[in-house]
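J.: Below is the structure, and that's it, no one-letter string:
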């Protein structure tokens, strides 16, 4: 598996609305680059973009390797397609732009499916399910969302948690690059709570790497997580769907999920 760093990426908030002009450009570019499956097979390699800052799905280990659930899924899907995997790490707020402009073949980076994102890219079938949650430090008195009115909340720039927190309002928002920063700020007391995906934090709690707890928030959104590809690539979409089904049936998926999360998240 090759690992490449992609740094020069156009900044784009994934959760933000896409203007008509940008949408037209994206659709035109995607159409011009159809038949990505054949290109991948000809190259013998499928590149998968992810942030590298979202444990346990993608992060840099002590040996400076990018590892995690999404990395293993990328490898497993590529193997099913008969090609090698290449992991590309890039900033989350530019990851969608990088896909539509051809810097990589797919995003296998824990991207939730949303109507806004579907205007720019296509998605495969779901490969895991997740949702937002609100976490506070163990010593916090907050037990529900109502207890956090007027408090300072941390979110990751460009993620759906930021979009939800902005729409709800009632607190001061601070944006960060990823989960490690969020947990550090929360446990140091510089922010009162964080809004982020549930699974990575629950894993951190299980592994005793975070002294935090979830507060009651029944109205938080849940979503499907899928592989993002460029528009007008039905052959690639079908091939990846078959690959996901195959690794589910073989038990490879559950092996990966147990390794990184401790349970089946399909």
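T.: Sure thing, it's come through. On a predicted model such as this, the values are computed, not experimentally measured, just so you know.
J.: make it CA atoms for all contacts and neighbour counts henceforth
T.: Fine.
J.: neighbouring contacts of the longest helix anywhere in the chain?
T.: For the chain, the longest helix by residue count, based on DSSP state H, is helix 234-250. With Cα atoms under 8 Å, 6 or more residues apart in numbering as the test, helix 234-250 has contacts from 35-37, 76-77, 80-81, 123-125, 127, 229, 253-254.
J.: Repeat the analysis, applying 10 Å as the threshold.
T.: Outside helix 234-250, the residues that touch it by Cα atoms under 10 Å, 6 or more residues apart in numbering are 34-40, 73, 76-81, 105-106, 122-127, 226-231, 252-256, 266.
J.: So how do I select the buried members of the residues you listed in PyMOL?
T.: Selection of buried members from those for PyMOL, criterion 16 or more other Cα atoms under 10 Å:
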select buried, resi 34+35+36+37+40+73+76+77+78+80+81+105+106+122+123+124+125+126+127+226+227+228+229+230+231+253+254+256
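J.: Out of the contacts of helix 234-250, list just those in strands.
T.: Applying DSSP state E to the contacts of helix 234-250, the entries found in strands are 106, 122, 123, 124, 125, 126, 127, 226, 227, 228, 229.
J.: I figured residue 133 hits residue 214, correct?
T.: Yes: counting by Cα atoms under 10 Å, residue 133 does reach residue 214; the two are 6.8 Å apart.
J.: anything in contact with each of the two?
T.: 194, 195, 198, 201, 202.
J.: the helices in this structure, which residues?
T.: Using DSSP H, helices in the chain cover 20-32, 36-43, 69-81, 95-100, 115-118, 160-168, 179-187, 198-206, 234-250, 252-260.
J.: Now render those as CSV, adding distance to residue 140.
T.: CSV is the format used below for the helices of the chain (distance: least, Cα to Cα, whole Å):
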stretch, distance to residue 140
helix 20-32, 43
helix 36-43, 50
helix 69-81, 31
helix 95-100, 34
helix 115-118, 35
helix 160-168, 19
helix 179-187, 10
helix 198-206, 16
helix 234-250, 40
helix 252-260, 28
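J.: Report the contact partners of the residue lying farthest from the centre of the chain.
T.: Computed with Cα atoms, centre = their mean, the residue of the chain farthest from its C-alpha average is residue 141, at 30.3 Å. Residues near residue 141 by Cα under 10 Å, 6+ apart: 147, 148.
J.: here comes the other one, which I'd like you to weigh against the first:
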């Protein structure tokens, strides 16, 4: 029988957030974070299970210690939560980027500031923009939506001038919607590292977990296994303005 010292870890990941974590057509857990976590835990010989939850629910579960760990794909892990968690070495890096509709590429030749080009801008709800150039108050009209697919529609239908989004998620969704030729990445704003976070109370009970997890991450980086997983989900390079 399992005891508190060897019980399977309960991990939470964002629901319906392709290509990071989602249910495939057969109802199976899939995505970059799911595949990476599976490899980490297999190498570490750690028993675990993953549940997909809305971000607000994940925050509640972490605060109330009802989940052992989280895969921090997005910037939704608040400072309050992060103060009570141990974070692994970086799994990989994502970039928050600025996108325009490709039909407006000629705007770039006018050498206008991005704030003037992007009067109306789309964001994903819960996104945290930390950049010396931009903030959520830099734009006249900010449209916040719940899903990346909605950001793609806002931009391609001309309802916003620009979108600020994580490049991996946005390009993936544009490809899924067959609209990748209508979006253009024009500026990389800021980078983010992705981690696995464990409750500090769990780490105190099972101090071997951080060592096992970080060792497995190093091994996966050495073998380029994480890069291979990301490439599997993003088969084409990003389209970026010259």
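T.: Now that the structure is in, tell me what you want to look at. The shown structure was predicted, so the numbers you read here are calculated from the model rather than taken from an experiment.
J.: After superposition, what is the TM-score?
T.: Aligned and superposed, the two chains score 0.76 in TM-score terms (TM-score structural alignment, normalised by the length of the second structure); 221 aligned residues with a Cα RMSD of 3.1 Å.
J.: about what we covered before: the more surrounded of residue 133 and residue 214 of the first structure?
T.: residue 133 (24 against 20; other Cα atoms under 10 Å).
J.: The equivalent of that one over in the second structure and residue 185 of the second structure: what is the separation?
T.: Using TM-score structural alignment, the equivalent of residue 133 of the first structure in the second structure is residue 97. Separation of residue 97 of the second structure from residue 185 of the second structure (Cα to Cα, to the nearest Å) stands at 7 Å.
J.: contacting residues around residue 8 of the second structure?
T.: By Cα under 10 Å, 6+ apart, the neighbours of residue 8 of the second structure are 2, 46, 47, 48, 49, 68.
J.: Let's see that with 7 Å instead.
T.: 47, 48, 49 (Cα atoms under 7 Å, 6 or more residues apart in numbering).
J.: cool, residue 85 of the second structure as well?
T.: Contacts of residue 85 of the second structure by Cα under 7 Å, 6+ apart are 197, 198, 199, 200.
J.: One more: residue 133 of the first structure?
T.: By Cα under 7 Å, 6+ apart, the neighbours of residue 133 of the first structure are 195, 196, 197, 198, 214, 220.
J.: from those, which would you call buried?
T.: The neighbour count (16+ other Cα under 10 Å) marks 195, 196, 197, 198, 214 as buried among the contacts of residue 133 of the first structure.
J.: Please flag which of those sit within strands.
T.: Among those, the members falling in strands (DSSP E) are 195, 196, 197, 214.
J.: residue range for stretch 156-168 of the second structure in the first structure?
T.: So stretch 156-168 of the second structure sits over residues 187-199 in the first structure, by TM-score structural alignment.
J.: again but with stretch 190-197 of the second structure, I slipped
T.: Here stretch 190-197 of the second structure aligns to the first structure at residues 221-228, judged by TM-score structural alignment.
J.: what's in contact with the matching stretch?
T.: Against stretch 221-228 of the first structure from outside (Cα under 7 Å, 6+ apart): 106-108, 110-113, 121-132.
J.: Apply 8 Å and report the result again.
T.: Contact with stretch 221-228 of the first structure is made by 106-113, 121-132, as judged by Cα under 8 Å, 6+ apart.
J.: residues touching residue 216 of the first structure, list them.
T.: Applying Cα under 8 Å, 6+ apart, the residues near residue 216 of the first structure are 134, 143, 144, 145.
J.: Equivalent analysis for residue 50 of the second structure, please.
T.: Per Cα under 8 Å, 6+ apart, neighbours of residue 50 of the second structure: 10, 11, 12, 13.
J.: With respect to residue 234 of the second structure, which of the residues you listed is nearest?
T.: residue 13 (19.6 Å; Cα to Cα).
J.: What's the local residue count around the corresponding residue of the first structure for that closest one?
T.: Aligned counterpart of residue 13 of the second structure in the first structure: residue 50 (TM-score structural alignment). Burial of residue 50 of the first structure is recorded as 26 neighbouring residues (other Cα under 10 Å).
J.: and if you look at residue 62 of the second structure?
T.: Neighbour number of residue 62 of the second structure under other Cα under 10 Å is 21.
J.: so it makes contact with residue 81?
T.: Yes: between residue 62 of the second structure and residue 81 there is a contact at 7.0 Å, judged by Cα atoms under 8 Å.
J.: Contacts only, for the most centrally placed residue in the first structure.
T.: Nearest to the geometric centre of the first structure sits residue 110, at 2.5 Å (Cα atoms, centre = their mean). By Cα under 8 Å, 6+ apart, the residues touching residue 110 of the first structure are 50, 57, 70, 225, 226.
J.: Tell me the counterpart of it in the second structure.
T.: Alignment note (TM-score structural alignment): residue 110 of the first structure maps to residue 73 of the second structure.
J.: Can you give me every residue that contacts residue 95 of the second structure?
T.: Counting by Cα under 8 Å, 6+ apart, residue 95 of the second structure makes contact with 166, 167, 168, 188, 189, 190, 191, 192.
J.: go again using 7 Å as the cut-off
T.: 166, 167, 188, 190, 191, 192.
J.: quick one: it from residue 62 of the second structure, how far?
T.: Residue 95 of the second structure sits 25 Å away from residue 62 of the second structure, taking Cα to Cα as the criterion.
J.: and what of residue 19 of the second structure?
T.: Applying Cα to Cα to residue 19 of the second structure and residue 62 of the second structure gives a distance of 23 Å.
J.: How about residue 232 of the second structure?
T.: Distance from residue 232 of the second structure to residue 62 of the second structure, by Cα to Cα: 30 Å.
J.: Check residue 163 of the second structure too.
T.: Distance from residue 163 of the second structure to residue 62 of the second structure, counting by Cα to Cα: 30 Å.
J.: before we move on, what about residue 32 of the second structure?
T.: For residue 32 of the second structure relative to residue 62 of the second structure (Cα to Cα), the value is 22 Å.
J.: and residue 120 of the second structure, what does it touch?
T.: Counting by Cα under 7 Å, 6+ apart, residue 120 of the second structure has contacts 139, 140, 141, 142, 160, 161, 162.
J.: What about the residues you listed, which are in strands?
T.: Under the assignment DSSP E, those contribute 141, 142, 162 to strands.
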